[in-house]
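Colleague: sequence first, then the predicted structure:
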Amino acid sequence: MLLLKALLIVTKDVYLMSTKLDFDHYNQWIAPISQLESPAFVQGLMIGQICADTSLTEALWLKQFLTEAGITKIKESWLHDLHQLYEQTLLGLNSDAFELELLLPDDTSSLAQRVHHLALWSEGVLHGLGLGQLPELNTELTELIQDLSELAMVAPPEDADDMAEEQYMQLYEFARLAAMMFYDQLHPMATKAPAKAASDAAVTLH
């Protein structure tokens, strides 16, 4: 059981980015790389690194990623995919319409799979943050790290009922918001619209 106090942003005018990230596509090419558990982990790792290092460029991130993953040879098509992932994720973090899209299985996948990969995404964010040199964090961000640590350990629900689906969506929205809050506060020069009023919500996922 996970008890997570999540800050949820309610936005009415969110629209999709022009290029949607395809979880299954990314999952196919990382499958042979045993140390990469999931495309969700890869994106989470990227977000953590971007948030922790304000001077991180795409080229530097790619170099760090390949080193961290132990990849010595990479196909040109993979470079294209990684570029798209970096570009779309960064666009989402900088969006004033809260467009950040998490690289997770879609709704056709089982709830257990979606919860599993959301936990791996959270694990990736924490690992990425740990690779950087974070400044002293305020109470809000410190608590977010604790919440992400809990989310990284969440177990898939035994019953995929409507309540479990709703709880998953709340966790998904919390994860998106947590990433954007980290980026906003650690990248003060980024231009973004002020967040709308948020409310605390207790989320329990069995």
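Modeller: Great, that's in hand.

Colleague: every contact and neighbour count from this point should use C-alpha atoms.
Modeller: Fine.

Colleague: pull the distance from the longest helix belonging to the chain to the chain's centre.
Modeller: For the chain, the longest helix by residue count, based on DSSP state H, is helix 162-186. Here the centre of helix 162-186 is set off from its chain's centre by 9 Å, with CA atoms, centre = their mean, to the nearest Å.

Colleague: and here is the other one:
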Amino acid sequence: MTLATESIVPVAFDELADRMVELGGDGHPAEIHGYISGVLSAGGRPVMKTWLEQVAEQMGDKTLNDAMTEVLTRLYKSTLQQLEAGDFSIQVLLPDDDESLAQRTESLGTWCQSFISGFGQGLSQQNVSDMVEDVLKDFAEISLIEATEENEESEKLFVEVSEFVRMAWLAVFNDLHDKSEDDSSTAGKGSTIH
């Protein structure tokens, strides 16, 4: 079975958080997911060993146990699978809705900041579309977001912003993925030497 046909169970925020607590590492689940989401969206495809080393470094040079390695491997594969499916099933890894608005808002800001870092790391081309530049600017602004009050209006705004992030993330991936397919399909075309 290939990655495209194998159904991979996505990692839940609490599952990754629990593994991180077990290791006593630094970092945040949204930080890890945001980073790999940015790398993958920019076209980077790090080998699993490299990805695991990067996370261990993010966590304060912790040695990853088997449970953490399994969760991170699944996080990488399920994120890539969701992006490639392009069917709007992608989800930003955030705490459940029963957590405080402040915690969810902080996580969304952390995810956006880490996405930008990962995107820069994974980008192999220098030029991106105006749309991608605009999304990265929006994510930079969202990374500074703070929840002021827990009320219905704030909750509604959070839902709108998190949905924007989700759709903008997919748009960035599709924009760069479509360009790379266009570039590879036109490579080799044109004049030939006989």
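Modeller: Looks like it came in fine. Just so it is clear, the structure is predicted and the values come from calculations on it, not from any experiment.

Colleague: please state their TM-score.
Modeller: Remark: TM-score between the superposed chains equals 0.79 [TM-score structural alignment, normalised by the length of the second structure]; 171 aligned residues with a CA RMSD of 2.1 Å.

Colleague: show me the contacts for the residue nearest the centre of the second structure.
Modeller: Central residue of the second structure (CA atoms, centre = their mean): Ser37, 2.0 Å from the mean position. For Ser37 of the second structure, the contacting residues are Thr79, Leu80, Phe115, Gly118, Phe119, by CA atoms under 8 Å, 6 or more residues apart in numbering.

Colleague: where do the strands sit along the second structure?
Modeller: Assigned by DSSP state E, the strands in the second structure number zero.

Colleague: can you show me the helices along it?
Modeller: Using DSSP H, the helices of the second structure run over 13-23, 29-41, 48-58, 66-85, 101-122, 130-142, 152-186.

Colleague: pull out the buried positions in the first one.
Modeller: Buried residues in helix 13-23 of the second structure, counted by 16 or more other CA atoms under 10 Å: Phe13, Leu16, Arg19, Met20.

Colleague: I'd assumed Ala160 was in contact with Cys111 of the first structure.
Modeller: Not Cys; residue 111 of the first structure is Leu. Yes. In this structure, Leu111 of the first structure is within contact of Ala160 by CA atoms under 8 Å, at 6.3 Å.

Colleague: pick the most deeply packed of the helices of the second structure.
Modeller: Mean neighbour count (mean count of other CA atoms under 10 Å) peaks for helix 29-41 among these, with a mean of 26.

Colleague: onto which residues of the first structure does it map?
Modeller: Using TM-score structural alignment, helix 29-41 of the second structure corresponds to residues 39-51 of the first structure.

Colleague: same question, stretch 82-98 of the second structure
Modeller: Under TM-score structural alignment, the match for stretch 82-98 of the second structure is residues 92-108.

Colleague: save the helices of the second structure as JSON lines, and put in distance to Val92 of the second structure too.
Modeller: Listed next are the helices of the second structure as JSON lines, based on distance: least, CA to CA, whole Å:
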{"stretch": "helix 13-23", "distance to Val92 of the second structure": "9"}
{"stretch": "helix 29-41", "distance to Val92 of the second structure": "8"}
{"stretch": "helix 48-58", "distance to Val92 of the second structure": "18"}
{"stretch": "helix 66-85", "distance to Val92 of the second structure": "9"}
{"stretch": "helix 101-122", "distance to Val92 of the second structure": "8"}
{"stretch": "helix 130-142", "distance to Val92 of the second structure": "13"}
{"stretch": "helix 152-186", "distance to Val92 of the second structure": "6"}
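
Colleague: who wins for proximity to Ser7 of the second structure among those?
Modeller: Ser7 of the second structure lies closest to helix 66-85 among the helices of the second structure, at 8.2 Å (CA to CA).

Colleague: okay, the angle between that closest one and helix 152-186?
Modeller: Here helix 66-85 of the second structure runs at an angle of 70 degrees relative to helix 152-186 (axes from the mean of the first three to the mean of the last three CA atoms, to 10 degrees).

Colleague: give me the neighbour count for the residue lying closest to Gly92 of the first structure once chain neighbours are set aside.
Modeller: With CA to CA, 6 or more residues apart in numbering as the criterion, Gly92 of the first structure has its nearest non-adjacent residue at 3.7 Å, and that residue is Leu100. Using other CA atoms under 10 Å, Leu100 of the first structure has 22 neighbouring residues.

Colleague: next: the one 3 residues further on.
Modeller: Burial of Leu103 of the first structure is recorded as 24 neighbouring residues (other CA under 10 Å).

Colleague: leaving aside the residues next to it on the chain, what's closest to it?
Modeller: Ala40 (5.2 Å).

Colleague: these two touch, right, that neighbour and Leu102?
Modeller: Yes. Contact criterion CA under 8 Å: Ala40 of the first structure and Leu102 qualify, at 7.3 Å.

Colleague: Ala12 of the second structure: what's it in contact with?
Modeller: Residues near Ala12 of the second structure by CA under 8 Å, 6+ apart: Leu93.

Colleague: for Thr69 of the second structure, that is, sorry about that
Modeller: Leu52.

Colleague: and it, what's its match in the first structure?
Modeller: The equivalent of Thr69 of the second structure in the first structure is Leu79 (alignment by TM-score structural alignment).

Colleague: my guess is Ser89 of the second structure contacts Gln82, does it?
Modeller: Yes. The criterion here is CA under 8 Å, and Ser89 of the second structure meets it with Gln82 at 6.1 Å.
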